[in-house]
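Chemist: The following comprises the amino acid sequence and a computationally predicted model.
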Amino acid sequence: METCMNFLKFASILPILVCLVQPVTATAQSWPSKPLQLIVPQGAGGSTDNLARLVAQALGERLGQNVVVDNRAGAGGVLGVAAAAKAAPDGYTLLIGSNTTVAANAFLYASFPVDPLKDLVPLAMAADAPFALVVPAGSPLKSVGDLVRAAKAAPGKLNYGSGTSSALLCAELFKAAVGVDLRRVPYKTSAQALTDMIGGHLDVICEPLSTSLPNVRAGRLRALAQTGAERSPSAPDLETVAESVKGVAYTAWVAFYAPAGLPKDVATRLGNELFSIVNNPAVMDRIRAIGFDPRPGNAESLAAVHRAEMASVAATVKAAGIKAE
């Protein structure tokens, strides 16, 4: 009799369970049923924005829905990342993040409102941009070795400029790795730092390779080395810092995320679609034209890169004594 009663109780709640499960299943199966939003935490017209628009168009074609780029510039990318993290995890809001906006900013802003590893779901790696150590064209420094020797001979005498978080972390990572003291000169923008560099007011700067090369080729600057682990195809004749100082590498990577809580099947679909787009040879060519090196990677590889970046930035910030603002 007790078994019979238990069965009747289960049978009575079964319709309720079915009703609870069906909407979730229907939502996952019907996605996407409306346009998606891709948040770019920078202004329109920059390299990250251009990359986002390239991928958004291709993703929209693959999903059969428009993917609208939403530029949320402000506070070094904090506003855009926060908006994405707080959005509904329904597959209709995506974020293009970088090693700065979803990693370094967590240590550089005292009131950073996001826990990047908990509040965001990694979808796919897209690209990275190696930096370069550059000096004025008339500088006596002609190699990484020259820079290290000069800095060790006169600690604190040589300076470096930084107009972005990436430039700051790149230079501080180099300082810690080789054990030298370079004096920081902060700027509001990278363009201002470059102008002073060309004018001979700075000794060295760590600047994206894509924006350094035009000035190097025009004879205004000299590149000592690029900071990627391998030589970039855009500058195959320029040695890497790692060729002189083992283990030193820095790149600014860019990747795609969604708010935490995204249904697993939707996350898998998005990750697969994004990886396929970035891994397409024609898209790779266009990514290079924007100024990035293509770096297709799945969600798992992005998660590993993100964790490693957080650990690296934490160590660099601590070693440099950088205080969150």
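Modeler: Good, I have the coordinates. Residues are numbered from 1 along each chain as shown.

Chemist: only C-alpha atoms for contact and neighbour calcs from this point on.
Modeler: OK.

Chemist: Helices along the protein, start to end?
Modeler: Under the criterion DSSP state H, helices of the chain are mapped to 2-30, 47-63, 78-86, 105-108, 116-119, 144-153, 165-178, 190-198, 209-217, 264-278, 281-290, 299-320.

Chemist: quick one: the last one to helix 264-278, angle?
Modeler: It stands for helix 299-320. Interaxial angle, helix 299-320 versus helix 264-278 (axes from the mean of the first three to the mean of the last three Cα atoms, to 10 degrees): 80 degrees.

Chemist: and helix 299-320, what does it pack onto?
Modeler: In terms of contacts (3 or more Cα pairs under 8 Å, 6 or more residues apart in numbering; DSSP states H and E), helix 299-320 is packed against helix 105-108, strand 120-136, helix 165-178.

Chemist: ok, second structure coming up, stack it against the first:
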Amino acid sequence: MKTDTKERIIGYIKQKNEVTANELAGFLGISAPALYKQLNKLIEDKVLSKSGKPPKVFYYLTPNVTEQAPGLLDQKLANFINENYLFVSPVGSLLEGVEGFNYWCGQNNLSVEKTVEEYEKTLQKYLSLKHGGLLDGRKKIQDTFKEVFLDEIYYLDFYSIERFGKTKLGALLLYAKQSQNKMLIRKIAELVRDKIVQLIKEKKIDAIGFVPPTAQRRVQLQKELEKMLMLNLPVINLVKATGEVAVQQKSLSKLEDRVENARRTIFVDDNRVYKNILLLDDAVGSGATLNETAKKIKDKKMCTGKVIGLALVGSFKGFDVISGV
């Protein structure tokens, strides 16, 4: 009896543990298009997984992970998970919604049915703190700094929540920056654009400034967001000027050091005047960067109305250091 191509692929990988497409093509004696058709179907069926990027991609059998049988989750809970949950596996697979939640529960030997109810209850507690889709950080920043130059400050989501770790936006932000992955940055832009546009309309924003990063990367998240969000607003030219050694805010634990870092490394290379200005940062730690940038804008008399800060994510415990991003 002739063994079909699918079974031969699985059998070969069982022997070798992990293989490249070139190895498989040589073993099977079939064309590249025919092979990739088989591989893509096996990946879609979760029989195989892959790691790496062309030209070095390795295929291996998907590890057995306890999965929730379809239909056992209440549809309302399933919809809630699909909207809010995202997990990045140890090998970099992006697992969204129920698929990701099942994987995480399997990895931690947890019952999906019980854990999903705990997740909903926990996340709803955090979501209840939002007003109009935003988390208001004014009180905390007023308690943190003697002088506050931001008129208002908000963030779109928490970076992480108790027990379950990073939020969907928090996970996307972390891995987008670490991997310099434009696909993940685009996911972030799609996730946050409507909320940012709504804030711009409500606050009658005339111009926006994207807080520049300290670390030099080939793909800069803020620059990519600026292009992908397409906000159709004048962009204030903010410059990051470091010393001989670039010191990131997240590496500083003392508040006064963070203030000094922001004061001496962020510069406003612009003189245009606007009424209301929005400053967009990826993550709020102490809030020092946004606050000092607002001061510099006001010192240059560039703003006749309000300077409003907005971060994609922030800490639940006030403006703590978010070391991951």
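Modeler: Structure's in. What do you need? Computed from a predicted structure; not experimentally measured.

Chemist: Please work out the TM-score for the two chains.
Modeler: Here the TM-score for the pair of chains, by TM-score structural alignment, normalised by the length of the first structure, is 0.24; 136 aligned residues with a Cα RMSD of 6.9 Å.

Chemist: follow-up on the earlier one: now mean neighbour count too, for the helices of the first structure, in JSON lines please.
Modeler: Listed next are these as JSON lines, based on neighbours: other Cα atoms under 10 Å:
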{"stretch": "helix 2-30", "mean neighbour count": "11"}
{"stretch": "helix 47-63", "mean neighbour count": "19"}
{"stretch": "helix 78-86", "mean neighbour count": "22"}
{"stretch": "helix 105-108", "mean neighbour count": "21"}
{"stretch": "helix 116-119", "mean neighbour count": "18"}
{"stretch": "helix 144-153", "mean neighbour count": "16"}
{"stretch": "helix 165-178", "mean neighbour count": "20"}
{"stretch": "helix 190-198", "mean neighbour count": "19"}
{"stretch": "helix 209-217", "mean neighbour count": "18"}
{"stretch": "helix 264-278", "mean neighbour count": "19"}
{"stretch": "helix 281-290", "mean neighbour count": "16"}
{"stretch": "helix 299-320", "mean neighbour count": "17"}
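
Chemist: wait, which of these is closest to I39 of the first structure?
Modeler: Closest to I39 of the first structure of the helices of the first structure is helix 78-86 (Cα to Cα; 6.4 Å).

Chemist: which helices and strands sit right next to the closest one?
Modeler: Packed next to helix 78-86 of the first structure, using 3+ Cα pairs under 8 Å, 6+ apart, are strand 36-40, strand 93-98, strand 251-259.

Chemist: let's see it at 10 Å
Modeler: strand 36-40, strand 93-98, helix 116-119, strand 120-136, strand 251-259 (3 or more Cα pairs under 10 Å, 6 or more residues apart in numbering; DSSP states H and E).

Chemist: one step back: let's have the helices of the first structure in TSV, adding distance to V40 of the first structure.
Modeler: Shown next, in TSV, are the helices of the first structure (distance: least, Cα to Cα, whole Å):
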stretch	distance to V40 of the first structure
helix 2-30	25
helix 47-63	6
helix 78-86	6
helix 105-108	15
helix 116-119	16
helix 144-153	35
helix 165-178	17
helix 190-198	19
helix 209-217	20
helix 264-278	16
helix 281-290	16
helix 299-320	18
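
Chemist: Dump the helices and strands packed on helix 78-86 of the first structure to a markdown table, plus distance to D49 of the first structure.
Modeler: Shown next, in a markdown table, are those (distance: least, Cα to Cα, whole Å):
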| stretch | distance to D49 of the first structure |
| --- | --- |
| strand 36-40 | 6 |
| strand 93-98 | 9 |
| helix 116-119 | 21 |
| strand 120-136 | 13 |
| strand 251-259 | 11 |
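
Chemist: and L8 of the first structure, which of these is closest to it?
Modeler: Nearest of these (Cα to Cα): strand 251-259, 41.0 Å.

Chemist: Please enumerate the strands of the stretch 151-300 of the second structure.
Modeler: For the stretch 151-300 of the second structure, the strands defined by DSSP state E, counting those that start in this stretch occupy 152-158, 160-161, 165-166, 207-210, 238-240, 266-268, 277-284.

Chemist: All set now, cheers.
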